[in-house]
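[1] got a structure for you, letters missing:
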């Protein structure tokens, strides 16, 4: 089943951040994404158990993430059991890995636990990985040197 891309209408917000927040509207959506994208939990029961979330709330969040094209339903069946669905990230969902890592990095820096972070970002060599701005040549750019500018003249 291919993801449904939300239709663009005259009521669609111009701001990319606003459109993103409309889809990722609450803490449960972010936690469901963390569990599917970072932890590889794709089955309803394992997500529900890990988060301690009510089944109706989880169903609602999963439906919204599927409707937004962030997750997709994939049928599976254990031997001797009924057919079920798991939830896999789409390419758009996989791209949220960077967003989740940026939130994690910000939380570790600005809202740290006294016993340190619970998860670490590591590269192939095992060294630490930071999330940041990168220019067209692949060089890291300090955040205070990044300007966000309009892409078109103001109306």
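    Arrived safely, thanks for sending. The model shown is predicted, which means the values in this text are computed figures rather than measured ones.

[2] Only C-alpha atoms from now on, for both contacts and neighbour counts.
    Noted.

[3] ok, residue 48 to residue 14 distance?
    Distance of residue 48 to residue 14, computed by CA to CA, to the nearest Å: 34 Å.

[4] More neighbours: which of the two?
    residue 48 (17 against 9; other CA atoms under 10 Å).

[5] Surely the more buried one and residue 55 touch.
    Yes - counting by CA atoms under 8 Å, residue 48 sits close enough to residue 55 to count as a contact (6.8 Å).

[6] hey, where'd the helices end up in the protein?
    Remark: helices of the chain, listed N- to C-terminal, are 16-23, 27-33, 44-51, 55-67, 91-110; assignment by DSSP state H.

[7] tell me, what residue is most central in the protein?
    Residue closest to the mean C-alpha point of the chain, counted by CA atoms, centre = their mean, is residue 96 at 3.9 Å.

[8] where's that residue relative to residue 31, distance?
    When CA to CA is applied, the distance between residue 96 and residue 31 equals 12 Å.

[9] next one: residue 39
    Here the distance between residue 39 and residue 31 works out to 11 Å (CA to CA).

[10] the more surrounded of the two?
    Neighbour count, other CA under 10 Å: between residue 39 and residue 31, residue 31 has more, with 16 against 11.

[11] any idea how far the more buried one lies from residue 104?
    Plainly put, residue 31 is 12 Å away from residue 104 if you go by CA to CA.

[12] Please apply the same query to residue 92.
    Here the distance between residue 92 and residue 104 works out to 19 Å (CA to CA).

[13] Tell me which of those two has more neighbours.
    More neighbours sit around residue 104 than around the other of residue 92 and residue 104, counting by other CA under 10 Å; the figures are 19 against 13.

[14] this is the other structure I want to compare:
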């Protein structure tokens, strides 16, 4: 498997990693969910080179995760807004945040707390079965080959 061809693999994780699988892209997405929208704000937040930031933003736009919206005509400048495809990455980002809070924290505690606007409570993200609503755990899931898989064996 080569990095350049991951998006062509018959594996949903490989295809996803091809788009969002590097540290800068994940941190850009984090900032997007924290309402950062402008190039200079991303650069200030991340302390990333202009070239690298530009490349990652172009890739996210190319894959339809972000869209560029002009906010200034002279000079021409853009905001980067999450599309529905980008918003659908929220559970992925939240799962990683929760893992970091649980396994990479220190005595100071969580750097950010998340509050559900509807009920006003702080929460931890959980993954549940779309059919029965029960919390999912790795040891409770069986994987079977799907119609998009080459060959008969599931990974």
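    Okay, I see it. A quick note: this is a predicted structure, and the numbers were derived from the prediction, not measured.

[15] Quick one: the helices of structure 1 as JSON lines, columns for distance to residue 137 of structure 1 too.
    Converted to JSON lines, these look like this (distance: least, CA to CA, whole Å):
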{"stretch": "helix 16-23", "distance to residue 137 of structure 1": "24"}
{"stretch": "helix 27-33", "distance to residue 137 of structure 1": "30"}
{"stretch": "helix 44-51", "distance to residue 137 of structure 1": "39"}
{"stretch": "helix 55-67", "distance to residue 137 of structure 1": "33"}
{"stretch": "helix 91-110", "distance to residue 137 of structure 1": "19"}
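
[16] Between those helices, which one is closest to residue 81 of structure 1.
    Residue 81 of structure 1 lies closest, by CA to CA, to one member of the helices of structure 1: helix 44-51, at 14.4 Å.

[17] So which bits of the closest one are buried?
    The neighbour-count criterion (16 or more other CA atoms under 10 Å) identifies 44, 47, 48 as the buried residues of helix 44-51 of structure 1.

[18] One more: stretch 62-72 of structure 1?
    62, 64, 65, 66, 67, 68, 69, 70, 71, 72.

[19] again, but for stretch 24-40 of structure 1
    When burial is assessed from 16+ other CA under 10 Å, stretch 24-40 of structure 1 yields the following buried residues: 24, 28, 29, 30, 31, 32, 33, 34, 35, 36, 37.

[20] Can you get me a residue count around residue 152 of structure 2?
    Burial of residue 152 of structure 2 is recorded as 10 neighbouring residues (other CA under 10 Å).

[21] cool, residue 36 of structure 2 as well?
    Residue 36 of structure 2 has 18 neighbouring residues, counting by other CA under 10 Å.

[22] List the residues that contact it.
    Listed by CA atoms under 8 Å, 6 or more residues apart in numbering, the contact partners of residue 36 of structure 2 are residue 42.

[23] That one matches what in structure 1?
    For residue 36 of structure 2, the aligned position in structure 1 is occupied by residue 41, per TM-score structural alignment.

[24] Okay, that match and residue 50 of structure 1: tell me how far apart.
    Distance from residue 41 of structure 1 to residue 50 of structure 1, counting by CA to CA: 9 Å.

[25] now residue 69 of structure 1
    The value you get for residue 69 of structure 1 to residue 50 of structure 1, if CA to CA is used, is 23 Å.

[26] Contact partners for the aligned residue in structure 2 for residue 76 of structure 1?
    With the correspondence set by TM-score structural alignment, residue 76 of structure 1 lines up against residue 71 in structure 2. Contacts for residue 71 of structure 2 (CA under 8 Å, 6+ apart) come out as 77, 78, 79.

[27] for residue 124 of structure 2, same thing?
    98, 114.

[28] Need the counterpart of it in structure 1.
    In structure 1, the residue equivalent to residue 124 of structure 2 is residue 129, according to TM-score structural alignment.

[29] I'd like the distance between its match and residue 135 of structure 1.
    Using CA to CA, we find residue 129 of structure 1 at a distance of 17 Å from residue 135 of structure 1.

[30] Then residue 95 of structure 1?
    18 Å.

[31] of these two, who's got more company?
    Each of residue 95 of structure 1 and residue 135 has its neighbours counted (other CA under 10 Å); residue 95 has more, 13 against 9.
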